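>>> sequence? don't have it. structure:
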């Protein structure tokens, strides 16, 4: 019998500034799906078959930490998939891992390699727990216990600075780095260093991901005869050719050809919960 479930969970109120949502996927069918840069780091628990990523030539660990990526990829599995994923705000994973997120850039890292005993204990609990709702509760309890320490450190203050810059970037993806630094009340070099440490990509690269995700959001409601020049302008691209070139780099398709392959969806500009 074919079984496939996709469920989203909303984080508790205390964690909403740090965690966007959790999602759970279960399937007994072969999986072959295209994925794009979403602009948010993730922690992934595979309770059955981990996913294979041919572009990297690797399978994810049963316990994976995924940093910011700037490429599209395929995800494969032969069946028997059961995964629980924590999707963080773009700038908050450092508060829980206590390491520069720039180290995870374009990486699918095994959580067992991070030398974080508390994180490994969490993985052991989740991978041995058969109740999905209880798994989410365990994850939330762990996150709350970790954030208590982070809130007393300078990390919390730095997060506030970068949060302000990210909000500006979401509103106007073409905002210059010097202006973003001013919003964060930092010098340009200091801002770039802090941004990279918290977000896991430099400001210019992350702005490209934001523009791409914003274009996906607009394409969700467009037809094949959409005005690409207008889409380019709305998303902060210099011109239509710039839009098409960068879109193809991140997705493997031109904006309109993607409409024939799948239904565009923006992970960054939608809240599935």
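Okay, I see it. Everything quoted here is computed from the prediction, not taken from an experiment.
>>> please count neighbours and contacts with C-alpha atoms only from this point.
Noted.
>>> all helices of this protein, in order?
94-97, 117-127, 132-150, 154-171, 177-183, 188-199, 203-219, 228-235, 240-251, 255-258 (DSSP state H).
>>> one more to weigh against that first structure:
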């Protein structure tokens, strides 16, 4: 028998409409999709997400090195610095928020570093408000569709946010410089900070120490280049262009941060470069 055709995915991505959320949230959206593969690798970005599984009241994430984590269907995934195995079935109907660097901080009562690489249930983080958010979104989507669900999520985020509602300018600049490949010592010099102060502020507000953040963001620069290309990657040229010492350094860093070799990298699509289906 021929394989059962998969339904066409539905994907809606928007910027937050509330001006107060714009400095904190890069994008938010609603996705419906079905996948043939049973597991996939989620690659690190250094950023944090809020996830709400509307299909089932469960979310899981299993780092390649470490114990798996399970929560109810609404959770925050802290800034990611390593690869994790996730279940694509949990993405069949999901509402998500991608936070800007340091943008998660106003929504937590603890430093962002305490949820680094963690899947933390919203009930643990927000109490009763987090525990009922999934039900609020289910009702909103059932009554008014995905856009109504996203409006409800914006309202919930505004209810939870604590002042100040924008990352400190210095930490935003640090994140930008690190993202561009500026050496950590030079970032500290430009800000007029000691290396220790930079490390502390990045760990508390970005959620990731600066050297680790710089390594992960360099990997992301590399993945963007790979997925924008129309021909097989020239890894030696990419190593030089993306800030690696040489091709051997690129391969070592790719394995360390993505859990696979560059040659094994085959994402779901060029637009979904951080999702790599795993063989059955």
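Okay, I see it. Nothing here was measured: the structure is a model prediction, and the numbers come from that model.
>>> still on that earlier bit, okay, the helices of structure 1, which one's buried deepest?
Neighbour counts (mean count of other Cα atoms under 10 Å) averaged over each of the helices of structure 1 peak at helix 203-219, with a mean of 23.
>>> so that helix matches what in structure 2?
On the basis of TM-score structural alignment, helix 203-219 of structure 1 is assigned to residues 210-226 in structure 2.
>>> spit out the contact partners of the nearest residue to residue 221 of structure 2 once chain neighbours are set aside.
Distance criterion Cα to Cα, 6 or more residues apart in numbering; nearest residue to residue 221 of structure 2, sequence neighbours excluded, is residue 242 at 6.6 Å. Going by Cα atoms under 8 Å, 6 or more residues apart in numbering, residue 242 of structure 2 touches 218, 221, 222.
>>> just give me the match in structure 1 for residue 263 of structure 2.
Structural correspondence for residue 263 of structure 2 with respect to structure 1 (TM-score structural alignment): residue 256.
>>> what's the residue nearest to residue 221 of structure 2 aligned with over in structure 1?
Per TM-score structural alignment, the equivalent position to residue 242 of structure 2 in structure 1 is residue 235.
>>> against residue 202 of structure 1, how distant is its match?
Plainly put, residue 235 of structure 1 is 19 Å away from residue 202 of structure 1 if you go by Cα to Cα, to the nearest Å.
>>> next: residue 117 of structure 1.
When Cα to Cα is applied, the distance between residue 117 of structure 1 and residue 202 of structure 1 equals 29 Å.
>>> now do residue 17 of structure 1
In this structure, residue 17 of structure 1 and residue 202 of structure 1 are 21 Å apart, going by Cα to Cα.
>>> which one's more surrounded, these two?
More neighbours sit around residue 202 than around the other of residue 17 of structure 1 and residue 202, counting by other Cα atoms under 10 Å; the figures are 18 against 13.
>>> the more buried one touches residue 192, doesn't it?
Yes: under the criterion of Cα atoms under 8 Å, residue 202 of structure 1 lies in contact with residue 192, with a separation of 6.3 Å.
>>> residue 7 of structure 1: which of the helices of structure 1 is closest?
Across the helices of structure 1, the minimum distance to residue 7 of structure 1, taken as Cα to Cα, is reached by helix 132-150, at 10.2 Å.
>>> give me the contact list for the closest one.
Counting by Cα under 8 Å, 6+ apart, helix 132-150 of structure 1 makes contact with 11, 12, 14, 15, 22, 95, 96, 122, 125, 126, 129, 156, all of which sit outside it.
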